[in-house]
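Peer 1: Quick one, fold the following:
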Amino acid sequence: MRPPRRRSCCLRRPTGSPARCSGSMVAAARWQANRSPSMPRMRRRHELPRKPCATCGLSFQWRRRWTRDWDAVRYCSRRCRGRR
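Peer 2: This is a model prediction of the structure:
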């Protein structure tokens, strides 16, 4: 029996890319090269903005799905929004 085939980024490479790569190092370098100057840098989890929930008072963090309407978000969950 043959051993199972290893999956790596080299097996899924797009045409025209180098035959070998070092995984995430190449992807990170490509991301840095294509990043526009106006694009904000990634933040660590503890650096994300927080605000208190209007119902329970606990603070909750920014989530990506609230990008467009973060100022309008008042509740930490559907449960708190239902309890108003």
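Peer 1: can we go C-alpha only for contacts and neighbour counts from here?
Peer 2: Fine.
Peer 1: Remind me which helix or strand Arg79 belongs to.
Peer 2: helix 78-83 (DSSP states H and E).
Peer 1: Mind checking what helix or strand follows the longest helix seen in the chain in sequence?
Peer 2: When the chain is parsed with DSSP state H, its longest helix is helix 24-34. Moving toward the C-terminus from helix 24-34, the next helix or strand (DSSP H and E) is strand 50-52.
Peer 1: Now show me the structure for the sequence below, then we'll compare the two:
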Amino acid sequence: MSNEEDVDIAYLQDFYSDQCHTGWHPAERDLRYALVFNDVNEVRKAIIIASGQCSGMPSSKWSYACGIMRNWRKEKENNAKTLDK
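Peer 2: This next block holds a predicted model:
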């Protein structure tokens, strides 16, 4: 755990709460996992997309954002496989 990562997580939690107009935010462990595969800007972008496209509970919006990031990761992996051929 780096101090920089802790700062990023706190920032993303606040950003999520502000973007989704809620007091709820993703758990620290969930954001740490998201940051394994995505940078802070990618997580922000997924949150913005999810907050505008998904209605309902804040946790549902986070699930939607996670799906977006998962699809991006799959796309990157597929592109890398294509380049290796």
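Peer 1: tm score of chain vs chain?
Peer 2: The TM-score (TM-score structural alignment, normalised by the length of structure 1) is 0.25; 39 aligned residues with a C-alpha RMSD of 3.8 Å.
Peer 1: can you list contacts of the longest helix of structure 1?
Peer 2: By C-alpha atoms under 8 Å, 6 or more residues apart in numbering, no residue outside helix 24-34 of structure 1 reaches it.
Peer 1: Which other helices and strands does the longest helix along structure 2 contact?
Peer 2: Ranked by residue count and defined by DSSP H, the top helix of structure 2 is helix 58-84. Judged by 3 or more C-alpha pairs under 8 Å, 6 or more residues apart in numbering; DSSP states H and E, the packing partners of helix 58-84 of structure 2 are helix 28-37, helix 40-53.
Peer 1: Please identify which of these is closest to Met69 of structure 2.
Peer 2: helix 40-53 (6.5 Å; C-alpha to C-alpha).
Peer 1: how big is the angle separating the closest one from helix 58-84?
Peer 2: Angle, helix 40-53 of structure 2 to helix 58-84, by axes from the mean of the first three to the mean of the last three C-alpha atoms, to 10 degrees: 130 degrees.
Peer 1: which residues are contacting helix 40-53 of structure 2?
Peer 2: So helix 40-53 of structure 2 is contacted by 8, 12, 15-16, 19-20, 34-35, 61-62, 64-66, 68-69 (C-alpha under 8 Å, 6+ apart).
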